[in-house]
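Engineer: what's the 3D shape of this:
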Amino acid sequence: MAREQFGVCAEPSLHGYFLFFNALDDNTLFLRKALSRVPALFDKYAERFSEANLAGVVAIGANFWDEIYPQARPKHLRQFPEMAVEDRIAPSNSYDLYIEIRSDRADVNHIVATKVCQLLADSVELVEQVRAFRFLDGRDLTGFVDGTENPQGHNRRRVALVNEQQDPEFSAGSYLHIQRYRHNLNLWNSMEVKDQEDIFARTKVNNEEYSEENKAATAHIKRVNLKDSEGKSIEILRQSMPYGDMKVQGLLFVAYCHSPEPFELMLESMIAGDAHGHSDHLLKFTQAETGAAFFAPSLNVLAQMGE
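Structural biologist: Okay, the predicted model is just below:
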């Protein structure tokens, strides 16, 4: 039975270090072997710093998958869905590899990130890195709780992981979408709290969701809390974290799912809106600067890469 990467469904951490790489030419064989060794590296440091609750993920970019694993391809793996409507934009970037490192210690994340870069060596170029952190009680820098609708308990695995019926060869893997949002906090913080709450359709301090009749069609919750044709909630597992310094602040949005479709539906609902053109007004205060699609394979598939 295939085993998932622990970091996909792990509980939230205090610190995150997110690495984006592009592969260099003629190093594919070396890179396959190196990637197969990353889970053991995670295990080594998770045991050494057991109090840090280290969790990691290795994911392969949609455009790079066939080169790194030509034997087969996840059924629904496809490029990030670039979208643009008026001033609402979701750009698409092509990254070959993504390494996610999360724990409750920033120094441990730094150590593990250093070891990952040493392991991959000259086979890759590090093109982006984001250091992120937990803010207060799991809030975004806007001050609102992030990921309130996340699945809990065993349901996390049901939502995030491909099962045997969906794609036997890639069961226990996960489709991953990442966007780095940059917030305009000066504009956001110039608003009254009630106006901010109306944009989310949730209270800021107590994190209480508005009643259905009080939610504007343009509210963030209205745009992302979608139902399927049977009236069931469309879910993703968010592992997002805030990032920033005194100059730039935002959210690294990280979403895992057993299919790319739920994320794509939510993104379209935010940007294109509904049949009446009601888009997500939160996008007046934050802008996606990147967007990329990956697949996080099972530990079994990662091990096969090194054979």
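Engineer: all contacts plus neighbour counts: C-alpha atoms, from now on.
Structural biologist: OK.
Engineer: okay but Phe295 is in contact with Ser174, surely?
Structural biologist: Yes - Phe295 lies in contact with Ser174 (C-alpha atoms under 8 Å); the separation is 5.7 Å.
Engineer: and Leu161, how many residues sit next to it?
Structural biologist: 27 (other C-alpha atoms under 10 Å).
Engineer: and it, how far is that from Arg78?
Structural biologist: 17 Å (C-alpha to C-alpha, to the nearest Å).
Engineer: Same check on Ser190?
Structural biologist: In terms of C-alpha to C-alpha, Ser190 sits 39 Å off from Arg78.
Engineer: and if you look at Met1?
Structural biologist: From Met1 to Arg78 the distance is 25 Å (C-alpha to C-alpha).
Engineer: Looking at those two, which one has more neighbours?
Structural biologist: Between Met1 and Arg78, counted using other C-alpha under 10 Å, Arg78 has the larger neighbour count: 17 against 7.
Engineer: How about the more buried one: what's its closest non-neighbour residue?
Structural biologist: With C-alpha to C-alpha, 6 or more residues apart in numbering as the criterion, Arg78 has its nearest non-adjacent residue at 5.6 Å, and that residue is Ala62.
Engineer: so that neighbour makes contact with Leu77?
Structural biologist: Yes - counting by C-alpha under 8 Å, Leu77 is a contact partner of Ala62 at 6.1 Å.
Engineer: Mind checking which of these two has more residues around it?
Structural biologist: Ala62 (24 against 19).
Engineer: give the contact list for that one.
Structural biologist: Neighbouring residues of Ala62 by C-alpha atoms under 8 Å, 6 or more residues apart in numbering: Leu77, Arg78, Gln79, Ser94, Asp96, Ala293, Phe294, Phe295.
Engineer: for comparison, sequence B:
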Amino acid sequence: MNSHQNPFAGNTPQDVTERQGENAIFIVYGLNQSPDAVDKVKDVCANFSALIRSMRNRFPDAQFSSTISFSANVWDHIFPGRGKPKELETFKEIRGSKYTAVSTPGDILFHIRARQMGLCYEFASIIDEKLKGAVEAIDETHGFRYMDGKAIIGFVDGTESPAVDENPYHFAVVGEEDPDFAGGSYVFVQKYIHDMNAWNALPVEEQEKVIGRRKFNDVELSDEEKPANAHNAVTNIG
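Structural biologist: As a prediction, this is how the structure comes out:
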């Protein structure tokens, strides 16, 4: 799913670029054909900032944040006559020799995060109630911080992602190149399924060659040690 975080909903760049929360919920909805579906979605958009402020005022130390995003397929239906972000498009399936990056359905995405899962759950429940009858849930995924920021496979995740104190308009936020939608962002939703039994059966040295880093201290392998198909080699597009 490829979607655009809606600048009309009052999100700020900080909601996108601040440090990851301790817990998160990702919800993908499909918009149904009920007569008042669009009106309910617009009502949530109009009150989204207020809902977030309420959670932050109640729990000032919980680092609560949330964003709402809309897919290319549903954008014109919800926001007719408002134009469309220049790079908003439906993700096209990519077939590789071994794996396929599938294109999945979805019209609206909520990304909810906080230090406590209870807050994420409460906000998700509020949104679900407000959108009752207007949407159908397609996917809900719960996330949590594992160990010291490691992925479930035991390696630090996102080591070379841009630092949060860098200019967010450089790498995450729409700017002057699309002034009508400045302050918004694009988001791709991806889900990976790991065969943990097979992964854990690999010697640590083999796991490190798959990732391209040391497991214990996160130090990158040298070019001589690192295979050409290591994760941090094939994902380096700089």
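Engineer: what TM-score do we get after superposing?
Structural biologist: TM-score for the superposed chains, counting by TM-score structural alignment, normalised by the length of the second structure: 0.90, backed by 226 aligned residues with a C-alpha RMSD of 1.6 Å.
Engineer: Look up how far Gly138 of the first structure lies from the residue nearest to Arg78 of the first structure.
Structural biologist: 30 Å.
Engineer: host element of Pro70 of the first structure?
Structural biologist: In this structure, Pro70 of the first structure sits in neither a helix nor a strand according to DSSP states H and E.
Engineer: repeat for Pro85 of the second structure
Structural biologist: Using DSSP H and E, Pro85 of the second structure falls outside every helix and strand.
Engineer: likewise Leu251 of the first structure?
Structural biologist: Per DSSP H and E: strand 249-257 holds Leu251 of the first structure.
Engineer: which part of the second structure lines up with that strand?
Structural biologist: Here strand 249-257 of the first structure fails to align to any part of the second structure, judged by TM-score structural alignment.
Engineer: from the chain's centre, how far out does that strand sit?
Structural biologist: Put simply, strand 249-257 of the first structure sits 4 Å off its chain's centre (C-alpha atoms, centre = their mean, to the nearest Å).
Engineer: which strands and helices sit next to that strand?
Structural biologist: helix 155-160, strand 174-183, strand 237-238, strand 241-244 (3 or more C-alpha pairs under 8 Å, 6 or more residues apart in numbering; DSSP states H and E).
Engineer: Quick one, which of these gets closest to Asn109 of the first structure.
Structural biologist: Nearest to Asn109 of the first structure, of all those, is strand 241-244, at 14.3 Å by C-alpha to C-alpha.
Engineer: Contacts for that closest one, please.
Structural biologist: Contacts for strand 241-244 of the first structure (C-alpha under 8 Å, 6+ apart): 16, 130-135, 140-141, 249-254.
Engineer: Stretch 109-125 of the second structure too?
Structural biologist: Counting by C-alpha under 8 Å, 6+ apart, residues outside stretch 109-125 of the second structure touching it are 3, 20-29, 55, 62-70.
Engineer: And the helices in the second structure?
Structural biologist: For the second structure, the helices defined by DSSP state H cover 13-17, 37-58, 72-78, 117-130, 168-171, 196-201, 204-211, 231-234.
Engineer: Average offset of the first one relative to the first structure?
Structural biologist: After superposition onto the first structure, the mean distance of helix 13-17 of the second structure to its aligned counterpart is 2.6 Å, using mean C-alpha distance after the TM-score superposition for the first structure.
Engineer: residues of that helix that come out buried?
Structural biologist: Across helix 13-17 of the second structure, burial judged by 16 or more other C-alpha atoms under 10 Å covers Pro13, Asp15, Val16, Thr17.
Engineer: Tabulate those in JSON lines, adding columns for distance to Thr235 of the second structure.
Structural biologist: Formatted as JSON lines, the buried residues of helix 13-17 of the second structure follow (distance: C-alpha to C-alpha, whole Å):
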{"residue": "Pro13", "distance to Thr235 of the second structure": "25"}
{"residue": "Asp15", "distance to Thr235 of the second structure": "25"}
{"residue": "Val16", "distance to Thr235 of the second structure": "21"}
{"residue": "Thr17", "distance to Thr235 of the second structure": "20"}
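Engineer: Between strand 174-183 and the strand holding Leu251 of the first structure, find me the angle.
Structural biologist: 160 degrees (axes from the mean of the first three to the mean of the last three C-alpha atoms, to 10 degrees).
Engineer: returning to what we had before: give me the subset of the contacts of Ala62 of the first structure that lies in strands.
Structural biologist: Counted as lying in strands by DSSP state E, out of these, are Ala293, Phe294, Phe295.
Engineer: Val224 of the first structure: which of the helices and strands packed on strand 249-257 of the first structure is closest?
Structural biologist: strand 237-238 (12.4 Å).
Engineer: Counting by contacts, list what the closest one packs against.
Structural biologist: Applying 3+ C-alpha pairs under 8 Å, 6+ apart, we find strand 237-238 of the first structure packed against helix 155-160, strand 249-257.
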